[in-house]
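1. here's my sequence, what's the structure:
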Amino acid sequence: MPDDTVPGEALAAYPTHRYWLLLGAYLTSSVGNWMYRLTLPLLVLHLTGSALATGALYALEYLPYLLLAMFGGVIADRFDHRRVLIAGDLVAGAVACALALFVMAGARPVWLVFALTFLLACAEPLYQPAFQSILPTLVPPRRLATANARVHMGDYALGTVGPLIGATVVMALGYQTAIFLDAGTFFVSALLILFIGRTAARPGRAAARKSVFGDIREGLRYLFGENRIVLSSALLAMAGNFTIWLALADLVFYLTEYHRFTPAQIGVVYAMQGMGAVLGAAAAGRLLRRHPPGTLLTAAMAVGGLAVLCLVPARGPVAIGAAWLAQFAAAGVVGVSALTLRQRLVPERLLGRVLATTRMLGFASIPLASIVTGVLEHALHDTYVILAFVGVSWLLLSVAVSRSPLRDAVLEPASG
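-> As a prediction, this is how the structure comes out:
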């Protein structure tokens, strides 16, 4: 990753191939994640014919984030990041292979599909803290935002094409082959990470350790008591996710019932969302080199709020899609800026735990918002009121950011 703003001596300490291997591994395993997130619900629907069972499987896939995220942070802070990532990929690959063999054998009883799916889903909350923590060791500090932006762009690009890949494989080759291919993506990811080579020794790893829960308390104490900037970014993510999911959780119902969109028109809206996220992430990498993160977060939240308000008068798939494109672009800037800020400010010895906890807080607000929006739609029968509330909420969050500790945040290197 050439960068004229980084001295040649500094760049020499960060061989570019190591970052590209990590990114390739992450995107490869992400393809596997998207394949099983589509394949397994289709399999359960095929086996049971029950929409309730299929919905329960979706919920089961996200439950590990709430149960295991902080333990994943402890693992990331206690052990070598590279080994954690390799182990996570190998375990996920092994579980996926077991699931494929089980499907070949007839997939009975179905509860075992649920159990293996839960084990497979447990890999990601244990994997993510190590992945986000290893990134700052592989790129120069001034290139960290760009590195995060590429990950974010890849996530959303795969979110657009991943389900299509999964559906194509299932239709052409069957469930068990799709799951075997899913397992293969994890093994390829582990191999790519192996090629990264040993990373620099991390200070403090050999020091005496507290208990696991002692480590968790230390991370929570830092987040909630020692760094108001990082805490403000976590609360912003939680509030932003909660409010925007009041709209997203109801989106298909809104497009279908209020606008009578066809599946193809709904696809246009979702495609424009993904395009917006990619564009926003790409812009964030450049903008963070020129503007303080607090300024970017304030502006992005304001743009996102105005974009949602534009949904109230918008009609037609192009107009509605354009508003969502702007909103997701703003959200992309927020996501990359907040993550980069945390990676630069949190001491390395605490980075995994703090990143895991902030991610858990952000995810925890999503199912709650999904329930609340259902209650509101049932009570009000007016999604336009919900959209107006979401837009105003993001504008108010923009004002809150401008008056919070984030206002003075700078991307200083973490210490400790």
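2. can we go C-alpha only for contacts and neighbour counts from here?
-> Will do.
3. and the helix or strand hosting residue 121, how far out from the chain's middle?
-> For residue 121, the enclosing helix or strand under DSSP states H and E is helix 110-138. Relative to the centre of its chain, helix 110-138 is centred 12 Å away, using C-alpha atoms, centre = their mean, to the nearest Å.
4. what helices and strands are in contact with it?
-> For helix 110-138, the contact count by 3 or more C-alpha pairs under 8 Å, 6 or more residues apart in numbering; DSSP states H and E identifies helix 16-48, helix 51-78, helix 81-104, helix 144-173, helix 317-345, helix 351-380 as packing neighbours.
5. sequence B follows; please return its structure for comparison with A:
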Amino acid sequence: MPDQHDYGGRLVAANAFATASGWINRTAVPLAIYTLTGSAVQTAVAFAISHLPAITVGLVGGVVADRFDSARVSKLTLFGSALFILCIAWTISVDALLPLTYLALFLNSSLSAIQLPAFQALVAHSCPPHRLLDINVRLGAADQTNSVLMPALGGGLLMAFPPALVFVLSAALYLGALAVLWPLSAPGAGKGTALRTLQGIRDGFAIIHARPELASGVMTFALSNFSTTLLQSTVVAILAMRFELGSYQIGLFFAAAGVFGIAGHAAASKVALRLPLPALLAVNTLACSGLTALMIIAPSAQAFALLWGSTILLGAVNVTAFNTHRQLCVGPAEMGRAVAASRVLTYFPIPVAAGIAGPVLHLLGPAWLIAFSATMRLLGVCVCLASPFNLSMKRAS
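-> Okay, the predicted model is just below:
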């Protein structure tokens, strides 16, 4: 077993490999399917299939992460993801097998829904409390960096090489993450834990409900995700309608947003534990609401990008702070269920907002959609202010 000082670097490196693969897949899968079929419907179906496990299988994933050794679960899910991505490389190369791509995509996303709570549980088991904030900052920065670089890399590779080769690279990244995690174990994780699945799922929601600061954080993130998705799902159309930007300029816009996200995770290291969680979320969410409202009168694409990036920065601070507080006040033995319940509750509004955003933009225009988004953030502030500010900074046993 490696010395404990090695854990942080290994966790960050493994997460960087795995999220790099995930970001390549988010770009490569829809592009490959659309290129092969020419069907927007089939592309949309692939998007829906890849997101469905987060609010279905994810609930079971939390129980699995707490029932078994979280290190072993993380390794098995990474290996399984590599296999299913290789299956996609095969199925998209044979016309008759293309329908199986959707099955492989669902299975890979299902493993990812298990891997996320398992990895968070592994972080909680492996890292001492005083290092959790630093680890979360580094994990968030790595993910945000991949969100900037990997979609462009995936799209560029698809232009230069057959899709199958791109998915082979993606599978290799999963295997790289597995190799980095291989020496790690989670002593005591899952031992003696006989959890029934349905009871374990209920326990996950009970864990969040029993901690007011986490419950308010989850509700705030649910409203923030709804607000953010209203704009994220339509921002390409908004930029084209208001500022007549082309595809290259829109790509630069998203790259700039990613840079703001990296800065946000860095800033979290300074402020994440200085305020009670509800207070921090309230301040940042209120600022995001004001910045979103200012987008209505942004005079240029550059001003709009600055406002957008600022909301991304503050959102990154909130994410890092919430993850760290959750690890401090939820015991490692319950971490998987807590992460799974949190994810389901905060993820569920995303498809709802995506379905509403298009019609609102079409019927009322960008200004009203942006105002709607800002208002939903204000509701999140109200949730924060209604929560008791009594978080103990002592880690749960």
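6. returning to that earlier point: superposed on structure 2, what's the mean shift for the helix holding residue 121 of structure 1?
-> Superposed on structure 2, helix 110-138 of structure 1 shows a mean distance to its aligned partners of 1.3 Å (mean C-alpha distance after the TM-score superposition for structure 1).
7. which part of structure 2 matches that helix?
-> Using TM-score structural alignment, helix 110-138 of structure 1 corresponds to residues 98-126 of structure 2.
8. in that stretch, what's buried?
-> By neighbour count with 16 or more other C-alpha atoms under 10 Å, stretch 98-126 of structure 2 contains the buried residues 98, 101-126.
9. the residue lying farthest from the centre of structure 2 and residue 26 of structure 2, how far apart?
-> Centroid-distance maximum for structure 2: residue 96 at 33.2 Å, with C-alpha atoms, centre = their mean. Distance check for residue 96 of structure 2 against residue 26 of structure 2: by C-alpha to C-alpha, to the nearest Å, it reads 23 Å.
10. and the residue of structure 2 sitting at the aligned position of residue 295 of structure 1, what does it touch?
-> In structure 2, the position corresponding to residue 295 of structure 1 is occupied by residue 279, as judged by TM-score structural alignment. By C-alpha atoms under 8 Å, 6 or more residues apart in numbering, the contact list for residue 279 of structure 2 reads 384, 385, 389.
11. got it, and residue 70 of structure 1?
-> Taking C-alpha under 8 Å, 6+ apart as the criterion, residue 70 of structure 1 is in contact with 216, 353, 356, 357, 360.
12. residue in structure 2 paired with it?
-> Here residue 70 of structure 1 is matched to residue 59 in structure 2, going by TM-score structural alignment.
13. same thing with residue 339 of structure 1?
-> Under the alignment defined by TM-score structural alignment, residue 339 of structure 1 is paired with residue 323 of structure 2.
14. you'd agree that match is up against residue 136?
-> Yes. The pair formed by residue 323 of structure 2 and residue 136 meets the contact definition of C-alpha atoms under 8 Å, at 7.3 Å.
15. structure 2: which residue goes with residue 83 of structure 1?
-> Checking TM-score structural alignment: residue 83 of structure 1 goes with residue 72.
16. excluding chain neighbours, what is closest to that match?
-> Nearest in space to residue 72 of structure 2, with sequence neighbours left out and distances taken as C-alpha to C-alpha, 6 or more residues apart in numbering, is residue 185 at 7.2 Å.
17. in three-state terms, label the one you found for me.
-> When states are read from DSSP: H, G, I helix; E, B strand; the rest coil, the local structure at residue 185 of structure 2 comes out as coil.
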